[in-house]
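S.K.: coords below, sequence missing:
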């Protein structure tokens, strides 16, 4: 076979269709392109190229045009087709039906899937020749189907006849054959229905409903009983009943899922030339609406399966699973098979079902299957049918399209609740409705229960139900419907190791979490089996992969609530898992925080050097990119800190918070950091741990200080911290609290001077004395920096510069020791500030430029913004406002990521003044 491009196939087809006679140039152009406009040269080119592909077969053009010449040994499919059809006709007349079918099938196979697709139709004579050939093909097709009908293949040819009629709806002979095949298969009612429908088609297409079809319909209508149909080998014949329609009613208020419905409809619609059975397996967690979706789609597909719809409910998720053999018996009885003809074995009954369904177009819904092996007994064996299976377990297998179902989207959930209780009712209370929707988590079952409770109490405000959903599982129950009971069925069906893993993974927390966390909570040897079991039972969902390609998972909130309740029933299991969880995250956070710059105003936490419960995969990820790892897992770490405090294990939560704080600072996530320390502070205070509560309060004050009005809000908190640490004689924390209190007083009174600044100076001097007693460099740096700023506010510029230079020297010493330049950068910001105030703008600019390189190296975004601002101040003081504006713009661009950078308004104000030529002012 020589592969040809489309135009050359059309050219060759035209030459072949002319039956080796010469065809005029104009006719060839019309055949190939549909017109003759300026095509002669193109035709010459294509003929020349075609000669190279079929050498010796296209003579030079004569005065009348071109022709095709066959060489000895060449054959043409049309000639072979005619010979085979003639042989088939002779064999059929002689009663040798099997041989006739073989010859006719061989003839028809020559046509391919799309008969004469490349034969051109632009020329009228070629078009007539093409139509004549297609009629000959159809005649051969009719002869073959008629011969097969004589052999008793009435069931087997039904699907093929339907496929041919889709292409040739006006072929009366094919309609007659299909009606005969349906009738002889025991489908009397479908035969009559098709005869009526075909008569209408023929009348519309041909102006005549067809005499042969009318006579056949009259004979079938006169036969009230219908023909006998063999149910099985050796079985008695019986007439099949009317078309089965077993689908449960569609849900009246079915909502959303438009994409899923369209996709399933597409997957379950058999292709005309398909030889297999479309099978789709819908899986998903309990209450997600698998059955409702399957039934809804099945009702939409009913017109495409005129021979009936069967519904099989297997209850496969629990010990009350249906008996497959008995279910098959009931199904076969529905299809007209007498009890005495039923094979004794399940395998035999499944085989009989396939025989009965052969040649028919039936849609089968297998609901709530335990797995593919259970559902496989109900699968047809021949094309024309389709099957949709639902089950909680992931439905994978040869020929099965897996279709995992996800929760409803937000708008779909709102629409469904509105359909149940009334759109006006939910619209009146948007906040309470949002709370109810969040509690339901997109599960249709939960939404229907919530809607049912509201519908049964029409006088209830939505807020009343919302308040009762704090315990979601308890609140989402109404009579026999309960989300908890639905989840419990799946849980109880798990083997013991999977149940243990299900309970333990509840502590992985909300949102998605990394695959390696499973190993940390369960042990590496159990992790893979646990993930496979829970994912296959839809109690755990894949959540994609992180930016390094490592898998992540999540549990639905309601499923996690159930798992937590079960875990609480196993006290030892709870304690063991909680220890592994907190210790594992603590060690991982320590490993990551040790590799990134710390907070400039706090000493780094003591390093930990164990690897108990720490997954190797997580260690590798941290070592490859510690900052990226902290960014990816930040939400998980914050959640773990909250869990630790809720469990009164606040010391472990505090340890994790210490190691997360530097990342939050670098990322500008002050709001998250403040919430984190507030949880730790309240829990420690409730436990009577004054030292740890005061430390968390101090950290909160440091964050609050940076915000609008922060110094005034932070001062009372710092008064408490100073008092507690003084009483406990904790000199380091006492010094840091005094230094921060001094900074707050400086911020409040720097413009007015007076007693406030003096108080700041006294606190800073006392802090410096305490810091030098302990020899703790970070605390000494903070004190020196504060003293410098206080002196600057009082106009003592030489002292201010000296203090800040000492702070910078201390910062450089810390950098040399630890490799962390954060403290050095922190001190440089203060030095640049006092230099600008002292009128040494050029020197301040040099300090900023040098420190900016170090700040970029550390990744400290807030420090970069502060230095850009100070550089802008220096440039404004030097009269270089255009350059100053560029620096302020840089500071604005570096604002924090949590949406409320406390310095943004100041940066914007300075940028505005610089761009209008007014210059900036120092901080």
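M.R.: It's in. Since this is a predicted model, take the numbers as computed values, not measurements.
S.K.: only C-alpha atoms for contact and neighbour calcs from this point on.
M.R.: Fine.
S.K.: so which bits of stretch 570-588 are buried?
M.R.: Buried residues in stretch 570-588, counted by 16 or more other C-alpha atoms under 10 Å: 574, 577, 578, 580, 581, 582, 583, 584, 585, 586, 587, 588.
S.K.: how about stretch 183-202: buried residues?
M.R.: 183-192, 194-195, 198-202.
S.K.: what do you get for stretch 243-258?
M.R.: Neighbour-count burial for stretch 243-258 [16+ other C-alpha under 10 Å]: 243, 244, 245, 247, 250, 255, 256, 257.
S.K.: what does that stretch rub up against?
M.R.: 187, 189-190, 292, 295-296, 298-299, 306-311, 334-335, 365, 408, 412, 415-416, 419-420 (C-alpha atoms under 8 Å, 6 or more residues apart in numbering).
S.K.: measure that stretch end to end?
M.R.: 29 Å (C-alpha to C-alpha, to the nearest Å).
S.K.: which residue ranges form the strands in the chain?
M.R.: 229-230, 237-238, 279-283, 309-313, 363-367, 386-391, 400-404, 477-478, 481-482, 513-514, 541-545, 551-554 (DSSP state E).
S.K.: redo the ones you listed as TSV? Include mean neighbour count.
M.R.: Putting the strands of the chain into TSV (neighbours: other C-alpha atoms under 10 Å) gives the following:
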stretch	mean neighbour count
strand 229-230	18
strand 237-238	17
strand 279-283	27
strand 309-313	20
strand 363-367	25
strand 386-391	28
strand 400-404	18
strand 477-478	18
strand 481-482	17
strand 513-514	22
strand 541-545	16
strand 551-554	19
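S.K.: distance of the closest residue to residue 336 other than its chain neighbours from residue 353?
M.R.: Nearest residue to residue 336 in three dimensions, chain neighbours excluded: residue 240, at 4.6 Å (C-alpha to C-alpha, 6 or more residues apart in numbering). Applying C-alpha to C-alpha, the value for residue 240 to residue 353 is 13 Å.
S.K.: related to what we said a few turns ago, quick one: closest of the strands of the chain to residue 268.
M.R.: strand 386-391 (6.0 Å; C-alpha to C-alpha).
S.K.: how far off centre is the closest one?
M.R.: From the chain centre to the centre of strand 386-391 is a distance of 22 Å (C-alpha atoms, centre = their mean, to the nearest Å).
S.K.: show me what contacts the nearest residue to residue 380 once chain neighbours are set aside?
M.R.: Leaving aside its chain neighbours, residue 380 sits nearest to residue 354 (4.8 Å; criterion: C-alpha to C-alpha, 6+ apart). By C-alpha under 8 Å, 6+ apart, the residues touching residue 354 are 379, 380, 381, 382.
S.K.: alright, now check it against this:
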């Protein structure tokens, strides 16, 4: 549905991708505009005939409508076969229905913004209401439908949309003048006054907006013009709205001091972290991201994966590849969702406003006001936002820019399905690199080193690091920093489960696997943390839910909840066959915690006793059931 985009709030225009198309002869264009105006509601054949021809339709009107429909389908989808209705224009009873999607038709976006604006007014948030009003007004380019209406009924359909534009202009001007932002509505109110030369509330709004932006002389000229026009064409004097607007200008009740100060400058921030010079692999992931980045609307991509897998490195590499598409700015913010105290939405908005040139003294106090300012400053901008280490969708949603030409990249340890469901985000899981890519990554780190390991030793190191990019980078860094360090000695350290994480430790302040895993572990509930430690005693090939319940000595339902929490924290991997596994380095970390916090690993007898207690809750089963469970899961 996103391949087509329509505009009817002005002359009819529509595009397939980036190519503007011709909708055909006049009456065919009229039919298309009427179907779009119906907002995906079906229109019957007789209704369409009445709208197009009104009182004098030709005898072949039904066939003409069918012909126009076929013509539009071929314009929408040139490869369509003769009898195929395609993806957009459907037969519905004795009529037709056009389905184009909310974001693809300016009229539907206009109505959505109006609804949000009125909601902002009702909630007492004028800044937010004005942001939505200006978004709606910006969509209008002239009289709805252009000049395609040849019947009174069709004209009435389009006139209704023009009236909504006029009402929205008046409401937006009142708010804009009251909160000191009149310049933002001036172009829209000028257009409305041009479209409706005798609409008194619109012209009163024009007079008021001109005065509020410091144009007193122009405001009085506008008043005199509409007063003379009313007298010449209608023989009436100005009504209360115009008289009040004139009085406010003459008494300077609307003075330039009440108008908006110049909006904060909008610099072109370039905050992306440096691209990694030793970047390797990820060609498939970059190709996928390239495929998503076609300019068909705002792009939101949320990359998830375990700690150290290279989500941020991949996001930064892609951001630099496409940065030239975003001349209005490239923003970056670490949301610290992997830490004990993540950045709040309010603080994140403050940082982004600073980056967009807003002085500290001008940043609003409330989160809603900051959100309104952020959306205003990013409206219609070609801007890229990279949000690292998000914890949840609610932390990210207020930070999405208000622009159809924007791209937002998000990294998180857990998937963010809420962003996909409600914000149209693409979810992309970043997995461990395969063996060739991991070898390329390590080889780039080892290039030119005198103590470079032999191929067999390097492959063993890769496997002992579980192909985790963070660990491989540290292996390369250790060999580079300590030229006397033998690769065989380092490999021996990695083979020792008790020393493996210490072999991958770095200096204070830098992230290593143990530190990265600890941030995820500290966010777990007590029960899930305990189960995580116990999982270090299970088979590397995986363990199932019943075995986990027996190991922890608790019921299956609670165990499922805890496993779900561990999977969401990217500490445990769930497989399609019901197994749960730990990455080798995460298993080593869990083992360190187990040896520090818990008793000795449970014996087989202890596990069997615990499994009996778990299975006691089953109404059926007994020894046969227990045998099947023990047979499925090895006991450690």
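M.R.: That came through, no problem. Quick caveat: nothing in here was measured; it's all calculated off a predicted structure.
S.K.: re the thing from before, could you check which residue of the second structure pairs with the residue nearest to residue 336 of the first structure?
M.R.: Aligning on TM-score structural alignment places residue 240 of the first structure opposite residue 265 in the second structure.
S.K.: wait, doesn't its match sit right on residue 355?
M.R.: No - with contact defined as C-alpha atoms under 8 Å, residue 265 of the second structure does not count as touching residue 355 (10.5 Å).
S.K.: that older thread, okay, the buried residues of stretch 570-588 of the first structure in TSV with distance to residue 79 of the first structure next?
M.R.: Shown next, in TSV, are these (distance: C-alpha to C-alpha, whole Å):
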residue	distance to residue 79 of the first structure
574	82
577	79
578	82
580	80
581	79
582	82
583	83
584	79
585	79
586	83
587	82
588	79
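S.K.: where in the second structure does stretch 130-141 of the first structure fall?
M.R.: So stretch 130-141 of the first structure sits over no part of the second structure, by TM-score structural alignment.
S.K.: how about that stretch: buried residues?
M.R.: Those would be 130, 133, 137, 138, 140, 141, for stretch 130-141 of the first structure by 16+ other C-alpha under 10 Å.
S.K.: hang on, the earlier thing: looking at residue 265 and residue 355 of the second structure, which is more packed in?
M.R.: Counting neighbours by other C-alpha atoms under 10 Å for residue 265 of the second structure and for residue 355 shows that residue 355 has the greater number, 20 against 11.
S.K.: alignment lookup: that one to the first structure.
M.R.: Under the alignment (TM-score structural alignment), residue 355 of the second structure maps onto residue 334.
S.K.: ok, back up a step: which of the buried residues of stretch 570-588 of the first structure fall in helices?
M.R.: 574, 577, 578, 580, 581, 582, 583, 584, 585, 586, 587, 588 (DSSP state H).
S.K.: separation between the fifth one and residue 448 of the first structure?
M.R.: Here residue 581 of the first structure is placed at a distance of 36 Å from residue 448 of the first structure (C-alpha to C-alpha).
S.K.: which residues in the stretch 251-400 of the first structure form helices?
M.R.: 258-268, 290-301, 324-334, 346-357, 372-375 (DSSP state H, counting those that start in this stretch).
S.K.: and the third one with strand 309-313, angle?
M.R.: Calculated by axes from the mean of the first three to the mean of the last three C-alpha atoms, to 10 degrees, helix 324-334 of the first structure forms an angle of 160 degrees with strand 309-313.
S.K.: mean deviation, helix 324-334 of the first structure versus the second structure?
M.R.: Mean deviation of helix 324-334 of the first structure relative to the second structure after superposition (mean C-alpha distance after the TM-score superposition for the first structure): 2.3 Å.
S.K.: and that helix, what does it pack onto?
M.R.: helix 346-357 (3 or more C-alpha pairs under 8 Å, 6 or more residues apart in numbering; DSSP states H and E).
S.K.: tell me roughly how far the helix it packs on lies from the second structure on average.
M.R.: Mean for helix 346-357 of the first structure is 1.6 Å (mean C-alpha distance after the TM-score superposition for the first structure).
S.K.: onto which residues of the second structure does that helix map?
M.R.: Residue span in the second structure matched to helix 346-357 of the first structure, by TM-score structural alignment: 367-378.
S.K.: same thing with stretch 699-709 of the first structure?
M.R.: Using TM-score structural alignment, none of the residues of the second structure align to stretch 699-709 of the first structure.
S.K.: just the contacts of residue 354 of the first structure now: which is nearest residue 846 of the first structure?
M.R.: residue 379 (79.8 Å).
S.K.: kindly provide the distance from the closest one to residue 347 of the first structure.
M.R.: Relative to residue 347 of the first structure, residue 379 of the first structure is positioned 12 Å away (C-alpha to C-alpha).
S.K.: what do you get for residue 731 of the first structure?
M.R.: Going from residue 731 of the first structure to residue 347 of the first structure by C-alpha to C-alpha gives 82 Å.
S.K.: these two: which has the busier surroundings?
M.R.: residue 731 (21 against 14).
S.K.: which residue packs closest to the more buried one, ignoring adjacent ones?
M.R.: That would be residue 770: by C-alpha to C-alpha, 6+ apart, it lies 6.0 Å from residue 731 of the first structure.
S.K.: the one you found against residue 735, yeah?
M.R.: Yes - the pair residue 770 of the first structure / residue 735 is scored as a contact, 5.7 Å apart, by C-alpha under 8 Å.
S.K.: those two: which is more packed in?
M.R.: Ranked by neighbour count (other C-alpha under 10 Å), residue 770 of the first structure and residue 735 place residue 735 first, with 29 against 23.
S.K.: wait, what's in contact with that one?
M.R.: 766, 767, 768, 770, 771, 779, 783.
S.K.: aligned to residue 415 of the second structure, what sits in the first structure?
M.R.: Match for residue 415 of the second structure (TM-score structural alignment): residue 394.
S.K.: correct me, but its match touches residue 284?
M.R.: Yes - using C-alpha under 8 Å, residue 394 of the first structure is in contact with residue 284, at 7.4 Å.
S.K.: who are the contact partners of the nearest residue to residue 494 of the second structure once chain neighbours are set aside?
M.R.: Nearest residue to residue 494 of the second structure, sequence neighbours excluded (C-alpha to C-alpha, 6+ apart): residue 500, at 4.4 Å. For residue 500 of the second structure, the contacting residues are 493, 494, 585, 588, by C-alpha under 8 Å, 6+ apart.
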